[in-house]
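A.B. asks: Sharing a model that was predicted from the sequence below.
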Amino acid sequence: MISDNNQLLRFTTAGSVDDGKSTLIGRLLYDSKAIFEDQLETVSSISKRKGQEHINLALFTDGLRDERAQGITIDVAYRYFTTPKRKFIIADTPGHIQYTRNMVTGASTANVALILIDARHGISEQTKRHAFIASLLQIPHIIVCINKMDLVDYSEKVYNDIRSHFEEFSSKLYVKDIRFIPISALDGDNVVNRSKNMLWYQEAPLLYTLEYMHISSDINKIDARFPVQTVLRPQSKEFLDYRGYAGRVASGIFRPKDKVTILPSGFTSTIKSIDTLDTSLEEAYAPMSVSITLEDDIDVSRGDMIVKANNIPTATQEFDAMICWLHTNTARPRTKYTILHTSNEQKAMIKEVIYKIDINTYQREVDNKELTMNDIARIKVRTTRPLMIDEYRDNRITGSFVLVDDGTYETVAAGMIM
């Protein structure tokens, strides 16, 4: 499959502590020449000062640890690099179990999840947790990097055993594509170039796989959804009668003369124009930011949604969702939170915890319904006013939300509508 040179690929990295994630990212950045000269000189100097023969690739990313030590909270670090074939964004998340919630953030927009496994230790609880989250967020591709193969004498048997174990438990998950690559991030085996130490592995190395992997758009092109962010009423004489509804197209395509419905009111109209700062457009599609004007004078405000008249989402005050609880404070059932869904902000509560997921067995726990940090659960949400929703599997934008604590204004949960 020939890749689109202009196509951006977003991938997230996940692994337990010391699985070599920092070294792998450093290797990708170093070998793709995405390191500035002054950074390279600094890291080279530090490596020599520590008596290391080669450049310590992990130092390219270990600045995060220094910042954490200074009390600076960094949830997800985004790193950028390019090759002649493709542009990349890496969502680099911490490996400690208490930062599992950060993977949810980093993986929410990813096309690919790289899951690292230490070849010496095999699959851990964190491996299963990360795989489950990747499945829950419906990341279409997982690449399992079995790292530190140099420390197990590049054993094909070790690789095959870990692969079989992963395939066994991941059969319970919904992932379209899982690939396995034995690597040594430290020495570069099968990262950019094929390994001379693992001739038994005949498939492509990691970077080639990322460059040529076919990535289909996760934007829903069928269901037209336009959450209104603000109403534009210019005060200049030239635009005195202009009333536009500004926002970002969440999905689908809008064109002038399309018949649309405004939710939750249910009023109908026809699109008069689709405007940007400089010009009017013949069509708008995700993720474009535009202003839409209507033929009729209808009361439309922030939080409303413009949709095609023949394709209407569910408008409801109660729905089921899978959530990851992100906060150190335990969830308080029937306590009101603020729900943020597209441009809609209102009060909501967790009406019921239906079940939690035991991350080791993927079994449902119906007896233990107390939500603590990193818990993944299916819940029932009740809102004060109708929300215009789609299932997350159909639309990542209108199918997702966050809950905010009204007292602290901190985000406490991220949810995917079922």
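C.D. replies: Received the coordinates, thanks.

A.B. asks: Please count neighbours and contacts with C-alpha atoms only from this point.
C.D. replies: Will do.

A.B. asks: how close does residue 248 get to residue 226?
C.D. replies: Per CA to CA, to the nearest Å, residue 248 is found 7 Å from residue 226.

A.B. asks: the more surrounded of those two?
C.D. replies: The residue with more neighbours, out of residue 248 and residue 226, is residue 226; 31 against 20, by other CA atoms under 10 Å.

A.B. asks: and residue 115, what element?
C.D. replies: strand 112-118 (DSSP states H and E).

A.B. asks: ok, then the element right after that strand?
C.D. replies: Following strand 112-118 toward the C-terminus (DSSP H and E): helix 125-136.

A.B. asks: could you check the angle strand 112-118 makes with that following helix?
C.D. replies: Counting by axes from the mean of the first three to the mean of the last three CA atoms, to 10 degrees, helix 125-136 lies at 170 degrees to strand 112-118.

A.B. asks: Check which residues of helix 125-136 are buried.
C.D. replies: 126-136 (16 or more other CA atoms under 10 Å).

A.B. asks: how about a markdown table for those, with distance to residue 118 added?
C.D. replies: Listed next are the buried residues of helix 125-136 as a markdown table, based on distance: CA to CA, whole Å:
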| residue | distance to residue 118 |
| --- | --- |
| 126 | 12 |
| 127 | 10 |
| 128 | 14 |
| 129 | 15 |
| 130 | 14 |
| 131 | 15 |
| 132 | 18 |
| 133 | 19 |
| 134 | 19 |
| 135 | 21 |
| 136 | 23 |
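
A.B. asks: what helices or strands is the strand holding residue 115 leaning on?
C.D. replies: If you count contacts as 3 or more CA pairs under 8 Å, 6 or more residues apart in numbering; DSSP states H and E, strand 112-118 packs onto strand 8-15, helix 125-136, strand 141-147.

A.B. asks: can you tell which of these is closest to residue 417?
C.D. replies: In terms of CA to CA, the element of the helices and strands packed on strand 112-118 nearest to residue 417 is helix 125-136, at 11.0 Å.

A.B. asks: Got another one to weigh against that:
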Amino acid sequence: MTDDHDPVASPSERPVRRPFVDLAPPTTARGDDALASLLFDALDAAAEGVVEHDVPHGFHSWPAGMPPAVAATILDGLVDVDGQKGGGVVDPFSGGGTVGLEAVLHRRPFLGVDLNPLSARVGAVRTHRRSPGEADQFKAVVDAVVERSKRRVRERVRVRAEVPDDVAAAYAPHVLPELAGLLEEVAAVDGDEHRRTLAVVFSSILTKVSRRRGDTARLGGDDGADEKRVGRFFASEFFGAKAHELCRRQVALFARVGPAAPKPRFVVDDARRLPALLPPAWGRRAALVLTSPPYGGTYDYARHHAHRLAWLGLDAERFSRDEIGARRRRDRGPATFDAEVAAVLAAVSDSLADDGLAVLLMGDGELAGQRVPADGQLERLARGAGLSVVAVASAPRLDWRGGPARQEHLVALRRVHR
């Protein structure tokens, strides 16, 4: 007897989405010739959609994050341009862990900081290296969880989804209990590492199995429902497919860098507290800060991730309260965002080694009806934070609201020696 459900394609069989598909090739570069050229090349690589296919880039949707091609190009190029072959790398807005994964691939120590409590979990999973022997054990656990979840569905085991009503409403009546049962099976898994990893895999499927639009549409503020058809067992089997694909990529990462590369560290905290978070072993200074801060008045990360945080039982209060540049507060105007960015720049300055470099990827903001060019904002605020802008590259990007194209900027800064 066969189960009546839609087949699940392996994630590796589906097309790889380009991270910056709406980014045009860069048009301008200025400042230090070598650094400006490197920044230009990084934006160009992002526009082309160059992505590593064999490591966990792309696992767990994280819209508006730094494209892997940007981080890879910067870390590669700094060896020649800046003489950086080692030293600690910091991302104070670490999001889904893209910079952390590239730091692992470049065998550099890494610290990721983010107010979103989901960020540290996703980053740790994306950067985890799994040996072939560990992979066999993990896949056996995954298969057992999937089978137990499907058995629950067949036997109509009663279970309550411990999520708010608005989150529950995003799922079809037959999908909601399947997810709740699947999560209970994940929680029952032995071994902290397996349990943490599978919780993140669970988080990664939530939008796909909901009635909602994809992450990118929802990030722009469109929460309208598209009544997608999600078949019986689809959630459980898609979960299994995602877990197996993640495992394959973690094994590939192990093969690339081995077990001896520095283990990255991810913490849930505020970028404005960065100096207090740096490891003493680094002398509390970073060689490189590579990050993509929030764009002013553009995205609502706390709202975007609210359904995932609710399912996993993660506390979002501080994240929602202290999120920088949130779209829901765009009416406060540019001065408020200036103060937030100035505080971040001061923290970056206090965290950089004397010969260190900061590279920020920022897009133009829009606050209280005013377009805020990000490169000009950083140049205005840098000096007061003890920094100097040394190079900039820019590329046009479509405005999803239909207005004039915004500019995406890569900006390099150094500490001002006094």
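C.D. replies: Noted; the coordinates are in hand. Keep in mind it's a predicted model, so treat the numbers as computed, not measured.

A.B. asks: Quick check: TM-score for this pair?
C.D. replies: For this chain pair, the superposition-based TM-score is 0.26 by TM-score structural alignment, normalised by the length of the first structure; 189 aligned residues with a CA RMSD of 7.5 Å.

A.B. asks: still on that earlier bit, distance to residue 275 of the first structure for the helices and strands packed on strand 112-118 of the first structure - can I get that in a markdown table?
C.D. replies: Converted to a markdown table, these look like this (distance: least, CA to CA, whole Å):
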| stretch | distance to residue 275 of the first structure |
| --- | --- |
| strand 8-15 | 27 |
| helix 125-136 | 37 |
| strand 141-147 | 36 |
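
A.B. asks: so which of these comes closest to residue 383 of the first structure?
C.D. replies: Using CA to CA, the nearest of those to residue 383 of the first structure is helix 125-136, at 23.2 Å.

A.B. asks: Show the secondary-structure elements that that closest one is packed against.
C.D. replies: strand 8-15, helix 100-107, strand 112-118.

A.B. asks: 7 Å instead, please
C.D. replies: Applying 3 or more CA pairs under 7 Å, 6 or more residues apart in numbering; DSSP states H and E, one finds that helix 125-136 of the first structure contacts strand 8-15.

A.B. asks: Can you name the secondary structure element that comes next after the strand it packs on?
C.D. replies: Once the chain leaves strand 8-15 of the first structure, the next helix or strand it forms, by DSSP H and E, is helix 21-31.

A.B. asks: Name the residues of the helix or strand following that next one that are buried.
C.D. replies: Toward the C-terminal end, the helix or strand that comes next after helix 21-31 of the first structure (DSSP H and E) is helix 37-49. In terms of neighbour count (16+ other CA under 10 Å), helix 37-49 of the first structure has its buried residues at 40, 43-44, 47.

A.B. asks: relative orientation of helix 37-49 of the first structure and helix 21-31 in degrees?
C.D. replies: For helix 37-49 of the first structure against helix 21-31, the angle by the same axes, to 10 degrees is 130 degrees.

A.B. asks: In terms of helices and strands, where is residue 196 of the second structure?
C.D. replies: Element membership for residue 196 of the second structure, per DSSP H and E: helix 192-205.

A.B. asks: Does anything pack onto that helix? Which helices or strands?
C.D. replies: With 3+ CA pairs under 7 Å, 6+ apart as the test, helix 192-205 of the second structure has helix 117-126, helix 175-187, helix 234-257 packed against it.

A.B. asks: Now do the strands in the second structure.
C.D. replies: With strands called from DSSP state E, the second structure shows them at 28-31, 89-91, 110-114, 265-268, 286-291, 352-363, 365-367, 370-372, 387-397, 406-415.

A.B. asks: neighbouring contacts of the last one?
C.D. replies: Under the contact criterion CA atoms under 7 Å, 6 or more residues apart in numbering, strand 406-415 of the second structure has outside partners 39, 349, 354, 356-364, 375, 386-399.

A.B. asks: Could you pick out the buried ones from those?
C.D. replies: Buried residues within these, counting neighbours by 16+ other CA under 10 Å: 39, 349, 356-364, 375, 386-398.

A.B. asks: if we can go back for a sec, between the helices and strands packed on strand 112-118 of the first structure, which one is closest to residue 65 of the first structure.
C.D. replies: Nearest to residue 65 of the first structure, of all those, is strand 8-15, at 16.2 Å by CA to CA.

A.B. asks: got a markdown table for the strands of the second structure, with distance to residue 185 of the second structure too?
C.D. replies: Formatted as a markdown table, the strands of the second structure follow (distance: least, CA to CA, whole Å):
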| stretch | distance to residue 185 of the second structure |
| --- | --- |
| strand 28-31 | 52 |
| strand 89-91 | 34 |
| strand 110-114 | 28 |
| strand 265-268 | 26 |
| strand 286-291 | 36 |
| strand 352-363 | 40 |
| strand 365-367 | 43 |
| strand 370-372 | 47 |
| strand 387-397 | 43 |
| strand 406-415 | 43 |
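
A.B. asks: Kindly state which of those strands is positioned closest to residue 182 of the second structure.
C.D. replies: Nearest to residue 182 of the second structure among the strands of the second structure is strand 265-268 (26.3 Å), distances taken as CA to CA.

A.B. asks: for the closest one, packing partners?
C.D. replies: Helices and strands touching strand 265-268 of the second structure, by 3+ CA pairs under 7 Å, 6+ apart, are strand 110-114, helix 117-126.
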